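Q: Could you work out the structure for the sequence below:
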Amino acid sequence: MALDNAGGAALAVSHLLQRGRRRIAAITGPLDLYEARERLDGYRQTLRDTGRRSIVALGDFTRVSGAEAMRQLLEDDPHLDAVFASNDLMAIGALRTLHQAGRHVPDDVAVVGFDDIEAASYTSPALTSVRSPMADQATAAVHLLLRLIEGGSTDPVIMPNELVVREST
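A: Just a heads-up that it's a prediction; the model follows:
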């Protein structure tokens, strides 16, 4: 069972493009982690498909690293108008940095996270995030385990994502 990390990132970036955003940056997690690489790949491929360049800062899946990465992105490209963070904690850190920099979310910069943690709905503004349905993951894991016990197929199951649109975009 695997989460469609690249597909979730593509979903987030496509949403930003549909909202008219043109300079979309990413805050990625540690690139030694599969999830971070896949999410970065989904972000980059979606931008390549539309002829846009990627603007990336490295984080470590913490709120503090998201804040620091957002500061770096604003220095590198003061005109960026959206950011995709590879998890919600980094997106929450980015929201704080944007607020401190006098940038209004979503008017000046739209923000999307990944994982849809509970805190995402309590940020100000509430964070748009990619959700991986946990109940579906649990059900798929049980089915996979039962197939293994019965000696059946262990073909990987790719879990779909959904975008939970809130005020940050």
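Q: C-alpha only now, for contacts and for neighbours.
A: Will do.
Q: Go ahead and confirm Asn161 touches Arg131.
A: Yes - here Asn161 lies in contact with Arg131, judged by C-alpha atoms under 8 Å, at a distance of 5.6 Å.
Q: Which parts of this structure are helices?
A: In chain order, the chain shows helices spanning 5-18, 34-49, 63-76, 88-100, 134-149, with DSSP state H as the criterion.
Q: which stretch among the ones you listed comes nearest Ala119?
A: Ranking these by proximity to Ala119 (C-alpha to C-alpha) places helix 88-100 first, at 8.3 Å.
Q: buried ones in the closest one?
A: Residues Asp88, Leu89, Met90, Ala91, Ile92, Gly93, Ala94, Leu95, Arg96, Thr97, Leu98 are the ones in helix 88-100 that count as buried (16 or more other C-alpha atoms under 10 Å).
Q: so how far is it from its chain's centroid?
A: 13 Å (C-alpha atoms, centre = their mean, to the nearest Å).
Q: Repeat that for stretch 16-25.
A: Stretch 16-25 sits 14 Å away from the centroid of its parent chain (C-alpha atoms, centre = their mean).
Q: ditto for stretch 127-134
A: With C-alpha atoms, centre = their mean as the basis, stretch 127-134 stands 9 Å off its chain's centre.
Q: ok, now stretch 94-113?
A: Relative to the centre of its chain, stretch 94-113 is centred 15 Å away, using C-alpha atoms, centre = their mean.
Q: Start and end of it, how far apart?
A: The first and last residues of stretch 94-113 sit 10 Å apart, counting by C-alpha to C-alpha, to the nearest Å.
Q: Identify the residues contacting stretch 159-169?
A: Stretch 159-169 is contacted from outside by 1-4, 7-8, 11-12, 16, 19, 105-106, 110-112, 116, 121, 125-133, 136-137, using C-alpha atoms under 8 Å, 6 or more residues apart in numbering.
Q: give me every residue that touches Val111.
A: The neighbours of Val111, taking C-alpha under 8 Å, 6+ apart as the test, are Ala82, Val83, Phe84, Ala85, Ala91, Leu95, Val105, Leu127, Thr128, Ser168, Thr169.
Q: State the pair within the residues you listed that is farthest apart.
A: Between any two of the contacts of Val111, the greatest separation by C-alpha to C-alpha is 14.2 Å, found for Ala85 and Val105.
Q: higher neighbour count, these two?
A: Each of Ala85 and Val105 has its neighbours counted (other C-alpha atoms under 10 Å); Ala85 has more, 35 against 21.
Q: any idea how far Asp49 is from that one?
A: Between Ala85 and Asp49 the distance is 19 Å, computed by C-alpha to C-alpha.
Q: same question, Arg147
A: In this structure, Arg147 lies at 38 Å from Asp49, with C-alpha to C-alpha as the measure.
Q: Compare these two and say which is more crowded by neighbours.
A: When Arg147 is set against Asp49 and neighbours are counted by other C-alpha under 10 Å, the residue ahead is Arg147, at 14 against 9.
Q: for comparison, sequence B:
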Amino acid sequence: MSALTTPPSPPGRGPSITDVAARAGVSIQTVSRVLNSAPKVAAGTRQRVLEAITELGYRRNPAARALATGRGGLVGVLTSSSALYGPASITAALGLAATEAGVHLAVEHVVDFDVASVQHGLSRLVDQYAEAVVLVAPVQEAYEALAGAQPLVQVPVLAVSSGGVGATEVSVDQRAGARLAVQHLLDLGHETVWHVRGPRGWYEADQREEGWREVLQAAGREVPPVLEGAWSADSGHRAGELLARVPEVTAVFAANDSCALGVVRALAERGRSVPDDVSVVGFDDVPESAHFLPPLTTVRQEFSELGRTALRQVLRMVEGDGALGDAGAEPAVRSVQLQPELVVRRSTAAPHR
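A: Sure, this is the predicted structure:
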């Protein structure tokens, strides 16, 4: 990408490593290698980078030297500004894992996942000398925006729960989790299972619905209509009010634990007891789920392990030039998928005959 297509640095801010890369027509990692006097940089490329540094008057932040040595390196995290349990837990787990590993973490929050916002967030992280970024935003629009923004910034990105869209991804098998929940309910003797799904546009919601449907179809059971929901207790309560009016409903798989809480409340208000009349299963195993009334059967995602695995994989990307090469290079670090666990408590039981 040429300097002519790159907007100038904002007033008051000196040229960044991103500006140098754009002026020289190379990746940020190539500039980093030149700054660190690394081998395997062609003489002509090295000369272009040095000329761009001189022309722009670029001055390197001393923090970058620590990054180059692999000690006290910096990893960026780009995530939403939402306080939803899943993304917030993953980001917190990344922070804890980074502290344990002696790695600095820079977190950039994005309100809207359009190309300009994602590009701005990535640029801010790169300007802090992040050599790789973990994207914690399991929504379709984030990866659509990333496809347009990443070539402009040229930072390798590790995706968390991208639905397989990210070239390199760390995730929990959402389909497997849904299958565990639905099979548990069928094994208890329920004829079928109703589903309150998560919001449209979320990979995890889509995959949980797919897993739910797969188990019912494989068992030759009726597949009830999906109830639209969200990650909130309010949405679960609205769905629960509808489900309470259908006498044949005996089992519900909710989008997540918050949604399940709303379903249980709505059923109770309509005189339908959980689990005597209706069994309910959630997803996530939030800390409070063991203290719901009744304690909630749910699917556990080990967010701490997800954070540790994501950090381990992104550090491998930093350490291996094969994963940090120019855009279009085959990633040297492969995707990792963790398995969820069914946690059986007292919100599920065999149906009354």
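Q: about what we covered before: tabulate the contacts of Val111 of structure 1 in TSV, adding columns for distance to Glu38 of structure 1.
A: Listed next are the contacts of Val111 of structure 1 as TSV, based on distance: C-alpha to C-alpha, whole Å:
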residue	distance to Glu38 of structure 1
Ala82	20
Val83	17
Phe84	13
Ala85	13
Ala91	17
Leu95	23
Val105	26
Leu127	21
Thr128	20
Ser168	23
Thr169	23
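Q: And these, which is closest to Gln72 of structure 1?
A: Val83 (12.2 Å).
Q: Trace the closest one over to structure 2, please.
A: With TM-score structural alignment as the criterion, the equivalent of Val83 of structure 1 in structure 2 is Val252.
Q: just checking, its match touches Phe283?
A: No - with contacts counted by C-alpha under 8 Å, Val252 of structure 2 stays clear of Phe283, the gap being 11.7 Å.
Q: Compute the distance between Phe61 of structure 1 and Pro106 of structure 1, please.
A: Counting by C-alpha to C-alpha, the gap from Phe61 of structure 1 to Pro106 of structure 1 is 22 Å.
Q: between those two, who's got more neighbours?
A: For the pair Phe61 of structure 1 and Pro106, the greater number of neighbours falls to Phe61 (20 against 16), based on other C-alpha under 10 Å.
Q: list the contacts for that one?
A: Residues touching Phe61 of structure 1, when contacts are defined by C-alpha under 8 Å, 6+ apart, comprise Thr28, Gly29, Pro30, Ser86, Asn87, Leu89, Met90.
Q: overlap between those residues and structure 2?
A: Checking the contacts of Phe61 of structure 1 against structure 2 (both residues aligned by TM-score structural alignment, their matches' C-alpha atoms under 8 Å), the contacts still present are Gly29, Pro30, Ser86, Asn87, Leu89, Met90.
Q: now, which of those residues sits nearest Gln72 of structure 1?
A: Met90 (13.2 Å).
Q: Please give me every residue in contact with the residue lying closest to that closest one once chain neighbours are set aside.
A: Setting aside the residues directly before and after it, Met90 of structure 1 is nearest to Gly66 in space (C-alpha to C-alpha, 6 or more residues apart in numbering), at 3.8 Å. With C-alpha under 8 Å, 6+ apart as the criterion, the residues that contact Gly66 of structure 1 are Ile27, Gly59, Asp60, Ala85, Leu89, Met90, Ala91, Ile92, Gly93, Ala94.
Q: hmm, try it at 6 Å
A: Contact partners of Gly66 of structure 1, counting by C-alpha atoms under 6 Å, 6 or more residues apart in numbering, are Gly59, Met90, Gly93, Ala94.
Q: Would you check the span in structure 1 matched by stretch 304-312 of structure 2?
A: Under TM-score structural alignment, stretch 304-312 of structure 2 corresponds to residues 135-143 of structure 1.
Q: Report the buried residues of that stretch.
A: Under the neighbour-count criterion of 16+ other C-alpha under 10 Å, stretch 135-143 of structure 1 has Gln137, Ala140 buried.
Q: Quick check: it compared with structure 2, mean distance?
A: After superposition onto structure 2, the average distance of stretch 135-143 of structure 1 to its aligned residues comes to 1.6 Å, using mean C-alpha distance after the TM-score superposition for structure 1.
Q: now do stretch 66-74 of structure 1
A: Its match in structure 2 and stretch 66-74 of structure 1 itself, once the structures are fitted together, sit a mean 1.4 Å apart by mean C-alpha distance after the TM-score superposition for structure 1.
Q: So what's the gap between that stretch and the chain middle?
A: Taking mean C-alpha positions (C-alpha atoms, centre = their mean), stretch 66-74 of structure 1 and its chain are 15 Å apart.
Q: Okay, buried residues for that stretch please.
A: Along stretch 66-74 of structure 1, these residues count as buried under the neighbour rule (16+ other C-alpha under 10 Å): Gly66, Ala67, Glu68, Ala69, Met70, Arg71, Leu73, Leu74.
Q: Contacts only, for the equivalent of Gly198 of structure 2 over in structure 1.
A: Aligned by TM-score structural alignment, Gly198 of structure 2 pairs with Gly29 of structure 1. By C-alpha under 6 Å, 6+ apart, the residues touching Gly29 of structure 1 are Ala36, Gly59, Asp60, Phe61.
Q: So Gly29 of structure 1 versus Ala135 of structure 1, what's the distance?
A: Counting by C-alpha to C-alpha, the separation of Gly29 of structure 1 from Ala135 of structure 1 is 25 Å.
Q: for Asp155 of structure 1, same thing?
A: When distances are taken as C-alpha to C-alpha, Asp155 of structure 1 and Ala135 of structure 1 turn out to be 20 Å apart.
Q: how much space is there between the aligned residue in structure 2 for Val157 of structure 1 and Pro294 of structure 2?
A: Taking TM-score structural alignment, the alignment pairs Val157 of structure 1 with Val336 from structure 2. Counting by C-alpha to C-alpha, the gap from Val336 of structure 2 to Pro294 of structure 2 is 34 Å.
Q: for Glu209 of structure 2, same thing?
A: Shown here: Glu209 of structure 2 relative to Pro294 of structure 2, a distance of 24 Å by C-alpha to C-alpha.
Q: Which one of these two is surrounded by more residues?
A: Comparing Glu209 of structure 2 with Pro294 by other C-alpha under 10 Å, the one with more neighbours is Glu209, at 23 against 18.
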